[in-house]
Each structure stands twice: as structure tokens, then as C-alpha cells.
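K.L.:
fold the following, please.
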Amino acid sequence: MPVKKNTKKKSDIKSAKKVIPIKRASKTVKESSSSKKLSVKFRREMQKILNDMRKNLLEDINNTMKTESNHLKFDVGDFYDNASSDRERELSLSLSQRDRQKLNQIEDALKRLEAKTYGQCLMCKDLISEDRLKVMPFTVYCVACLEEEEASNSN
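P.N.:
Have a look, this model is predicted:
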């Protein structure tokens, strides 16, 4: 049986060695920003800001409670004085309720910092911008999701 010689030409071999690079799709804006993490320096800065906010808020709540307790001790007067005093107390209690809600939001943000999920939008899981976090350190939504949430709540 006759032995076949290799009939391939050098040009065929060269063309076989060429590898055509495959172009990969570029990341979308969401993908690239969600893979980005907040810097350690920024996280520490936000932790300090949140702790300061928490401390100030606790002092405000404590002062409100002291004021209310003093009003209850010395609450003497006629009907109109009592009505005015009741209105002031209601206003003070509603403000302290808002303070408590804000305190819960701050404490939740501190927990997210510990869990390393701080700055991640709860809806889309995208990274919330540092500028937004500086303005509202305890926010849980990026601007786009907040607008979407507000639009759905208004309907």
C-alpha cells in the first residue's frame, strides 16, 4: 500500500494557526456599576456620619421625652390652656415618632454597613451613587427606583 505524503501547503498551515478574536459585548451601565463597590474610606466616612446622626437623634428624643414628662407634672390651667397644651403634646409626639422612624432607618443602614450591603438598592440591587448617599446616608433606593416606587404609590 502506498504511503500518502502530507499534501498541505505552508499557506494552509499558517491560516489554520490564525485565531480570530471574539468580540465580547460591553457591559451595560447597570452591570458595570453594580459590580463596583464603595471604597473602604467612603464606607468609614458614612459610618461616622450615621453614628453622629444616631447620637444627635437619640439626644433629641431624650430631650423631647424630658420636656413631655415636665409638662405632665406641671399641667395646671383652664380648658383653653389644656387644649393648647394637648395640641403641643400631639405635635411633639408626632415629631418624636418621625425621629424614631428615622432612628430605625439609621440603625438599618449601620447594619447594612456591617453586612457589606450598604449602598445597594433594595429594588434593582444596583449601587446607589455616593452623592445620593452623602445627602441621605440611610436611603435604600437609587433615584430611578425611588421615582418608580413613588409613581406606583401615587396611582
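K.L.:
every contact and neighbour count from this point should use C-alpha atoms.
P.N.:
OK.
K.L.:
now do the buried residues in whatever helix or strand Glu68 lives in.
P.N.:
Using DSSP states H and E, Glu68 maps to helix 40-73. For helix 40-73, the neighbour count (16 or more other CA atoms under 10 Å) marks Arg43, Met46, Gln47, Leu50, Met53, Arg54, Leu57, Ile61, Thr64 as buried.
K.L.:
how about those, which pair is most distant?
P.N.:
Distance extremes for the buried residues of helix 40-73: the farthest pair is Arg43 and Thr64 at 31.2 Å, using CA to CA.
K.L.:
just want the most central residue of this structure.
P.N.:
By CA atoms, centre = their mean, the mean C-alpha position of the chain lies nearest to Val140, the distance being 3.5 Å.
K.L.:
to check against the first, give me the structure of this:
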Amino acid sequence: MSTQEVPMNNSPFSSEEINHFEELLKEERKESKHKINEFKERLKELEDKLDNTNSSAAHHQGNIGSSEEEREKYYSLISKEEEKLEEIEEALLRMENGDYGICTSTGKPIKKERLKVKPHAKYSIEAVRAANTT
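P.N.:
Below is the predicted model:
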């Protein structure tokens, strides 16, 4: 997206800053997709191993319990990474709409320092703190 295409109607950031955050978001999106694929591959390997009935030792109660726990871990990791990917896509959409960097709860600007750490943040730290105290 060129600098001229980025609407700046509500965002507290300059075109340069928006471009910087857009690159961060795109890199995070790429990493999240890679992680999801990696977790799915590991999960498939684990499930293939569980389906293997060649060894009775592989089906010992303790092994089955450990494998089930590991399987649940991968499902959880995939779910969390998919949630993050969705938040990244939402942040890119807010960027297109000119609302990037605006807290979706309070309507106030999100501090640049917070977005540097979590460029897909949709809440200001103040909104997060307020939500945690209620």
C-alpha cells in the first residue's frame, strides 16, 4: 500500500509511522502463519504416531495420557496463534480505515510504545488496566 493510499482521518500517526507499523504487522502475520503450519505438522505427526498400532508399548496408559496432553497443547497453541492472526488482520483493516492506533474501547490514541511491542493492539494500556480492575 503506498503512502497516499493510507487514510489518516483518525489515526494519531504520520504516514511514515503507519508504514512502519504496517511492515511490523505483515511480518507478524507471516510468522503467525508459519507457526500455525508448524504446529499443525507436529500435531499430525503426533496423531499419526497415536494411530500406529504396531507397538503395544506405544499404547501404554501413561504414554497415551502424555500423548493426549501434548495433543491438547498443540490444539491450544494453534488456537492462540489463530486468534493473534485474526487480531493482526483486524489491525490491518483498522489501518485501511484510518483508525489504526485508536483504542476500540475508549476512542483515545494507543501509545506508540505499546504498538511497538504489540502492533496489533486494539486497546490502550489504560483500557486494559480498567478492564482488569472490574
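K.L.:
if we can go back for a sec, which residue range of structure 2 does the helix holding Glu68 of structure 1 align onto?
P.N.:
Under TM-score structural alignment, the match for helix 40-73 of structure 1 in structure 2 covers residues 15-48.
K.L.:
would the residue nearest to the centre of structure 1 count as being in a strand?
P.N.:
No - with DSSP: H, G, I helix; E, B strand; the rest coil as the criterion, Val140 of structure 1 is located in coil rather than a strand.
K.L.:
residue in structure 2 paired with it?
P.N.:
When structure 2 is aligned by TM-score structural alignment, the residue opposite Val140 of structure 1 is Lys122.
K.L.:
how close does its match get to Glu96 of structure 2?
P.N.:
As judged by CA to CA, to the nearest Å, Lys122 of structure 2 and Glu96 of structure 2 stand 14 Å apart.
K.L.:
try Tyr75 of structure 2
P.N.:
Taking CA to CA, one finds Tyr75 of structure 2 at 32 Å from Glu96 of structure 2.
K.L.:
if we can go back for a sec, now do the contacts for the residue nearest to the centre of structure 1.
P.N.:
Counting by CA atoms under 8 Å, 6 or more residues apart in numbering, Val140 of structure 1 makes contact with Gly119, Gln120, Cys121, Leu122.
K.L.:
would you list the residues you listed in TSV and tack on distance to Cys145 of structure 1, secondary structure and neighbour count?
P.N.:
As requested, the contacts of Val140 of structure 1 are arranged in TSV below (distance: CA to CA, whole Å; DSSP: H, G, I helix; E, B strand; the rest coil; neighbours: other CA atoms under 10 Å):
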residue	distance to Cys145 of structure 1	secondary structure	neighbour count
Gly119	13	coil	26
Gln120	12	strand	21
Cys121	8	coil	21
Leu122	9	coil	16
